[in-house]
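**Student:** predicted model and sequence follow; I will ask about them next.
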Amino acid sequence: MQARMTNPATLLPEAVKGINALYKAAHSAGVPTSTLELVHLRSSQINGCGACADSGARAMRKAGETDDRLFSVATWRETPYFTDAERAALELAEYATRLADRPDPVPDHVWEAAAKHFGENELAAIVLWIATTNLFNRMNVTTRQPAPQHWG
């Protein structure tokens, strides 16, 4: 697959500054990086963003994430590899990514499950990171940004 254009975020320097600020804010609230990366990977899988799914999984592996967890993010409900807090964050990511799929996009039970594990600032960071991931996904999918080829 060939990109339709250079990634829009790299063409507009002010966009890069804004995206970097969102990244920094989301990663500064005390949510474990592994939780944010799981959320990023799951949202990217849902949105079909190969570039983000690839880079996210590779970054997680480099940070020491296990293959068992990486290979089962899409099936997190059916596998034993995730904590209750991670499961709540993954469920929130799925609902917040698929907003048009139901009349009540993020039902109370989903929010309340996440709120059992995360404080308000941490929830703010997770929601911000889901939204930022969806921003990345929409730019990449729309402009057909490919995942890099890795050999070997």
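**Tutor:** Arrived safely. Numbers count the residues shown, from 1 in each chain.
**Student:** switch to C-alpha atoms for all contacts and neighbour counts from now on
**Tutor:** Noted.
**Student:** report the buried residues of the helix or strand hosting E122.
**Tutor:** Using DSSP states H and E, E122 falls within helix 120-142. Neighbour counts over helix 120-142 (16 or more other Cα atoms under 10 Å) mark 122-134, 136-141 as buried.
**Student:** before we go on, here's another structure to hold up against the first:
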Amino acid sequence: MATERLNVNEIDPQAYQSMYAMEKYIHSGTLGEDLLGLVKMRASQINGCAYCLDMHGREAREAGVDNRRLDVLAGWREATDLFSAREQAAIALTEAVTLIHDGGVPDKVWNDAATQFPGKELPMLLMAISAINVWNRLAVTTHQPLPNMPAEV
């Protein structure tokens, strides 16, 4: 594991306050902790964020997400029987937004998400996807260490 470059919270605890407010908003809605866990895990897989994978893997399991579903999440398109239509739409949108540089968000992905997430749920899902991407970028950039990780492995 690389040496931590910067501990934002130690230097400026206020820096994360807007992110914490966004998290409070995201978790106050009707998306469900299990779905949020899948979204956070999939974005973190794509972004290669070990810190977030560790944290959100634990959170997803606590929210009732089965280990098998977490194990195959990166290959969810080959295991669609394990994911509801709602979860598939959220995961597909997560991938498209996370990889937005690769052609944007296709209309089919957007339309499926809009169908599965009516009203305020679609903006809330977009905020959840955006937030985890910000967290991933902060953790990867600063080499945020895993909790209770020995200095040398």
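**Tutor:** Arrived safely. As the structure is a prediction and not an experimental result, all values here were calculated from the model.
**Student:** give me the TM-score for this pair.
**Tutor:** Superposed pair, TM-score by TM-score structural alignment, normalised by the length of the first structure: 0.90. Supporting alignment: 149 aligned residues with a Cα RMSD of 1.8 Å.
**Student:** so what does the helix holding E122 of the first structure touch, helix or strand wise?
**Tutor:** Packing contacts for helix 120-142 of the first structure, counted by 3 or more Cα pairs under 8 Å, 6 or more residues apart in numbering; DSSP states H and E, involve helix 13-26, helix 33-47, helix 50-62, helix 84-97.
**Student:** indicate which one of those is closest to P146 of the first structure.
**Tutor:** Closest approach to P146 of the first structure among those (Cα to Cα): helix 50-62, 5.5 Å.
**Student:** list the buried ones in the next helix or strand after that closest one?
**Tutor:** For helix 50-62 of the first structure, the following helix or strand on the C-terminal side (DSSP H and E) is helix 67-71. Across helix 67-71 of the first structure, burial judged by 16+ other Cα under 10 Å covers R69, L70.
**Student:** what's the mean distance for helix 67-71 of the first structure versus the second structure?
**Tutor:** When the second structure is superposed, helix 67-71 of the first structure averages 0.9 Å from its matched positions, counting by mean Cα distance after the TM-score superposition for the first structure.
**Student:** so what touches that helix?
**Tutor:** By Cα atoms under 8 Å, 6 or more residues apart in numbering, the residues outside helix 67-71 of the first structure that reach it are A57, M60, R61, Y81, F82.
**Student:** residues in contact with the helix holding E122 of the first structure: which ones?
**Tutor:** Residues from elsewhere that reach helix 120-142 of the first structure, judged by Cα under 8 Å, 6+ apart: 7-9, 19, 22-23, 25-31, 36, 39-40, 43-44, 47-49, 51-52, 89, 93, 96-97, 114-115, 146.
**Student:** buried subset of the residues you listed, written for PyMOL?
**Tutor:** A single PyMOL command is used to select the members of those judged buried by 16+ other Cα under 10 Å:
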select buried, resi 7+9+22+23+26+27+29+31+36+39+40+43+44+47+49+51+52+89+93+96+97+114+115+146
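**Student:** ok and the helix holding E122 of the first structure relative to helix 33-47, angle-wise?
**Tutor:** 40 degrees (axes from the mean of the first three to the mean of the last three Cα atoms, to 10 degrees).
**Student:** so how far does helix 120-142 of the first structure sit from its counterpart in the second structure?
**Tutor:** Aligned to the second structure and superposed, helix 120-142 of the first structure gives a mean residue distance of 0.7 Å (mean Cα distance after the TM-score superposition for the first structure).
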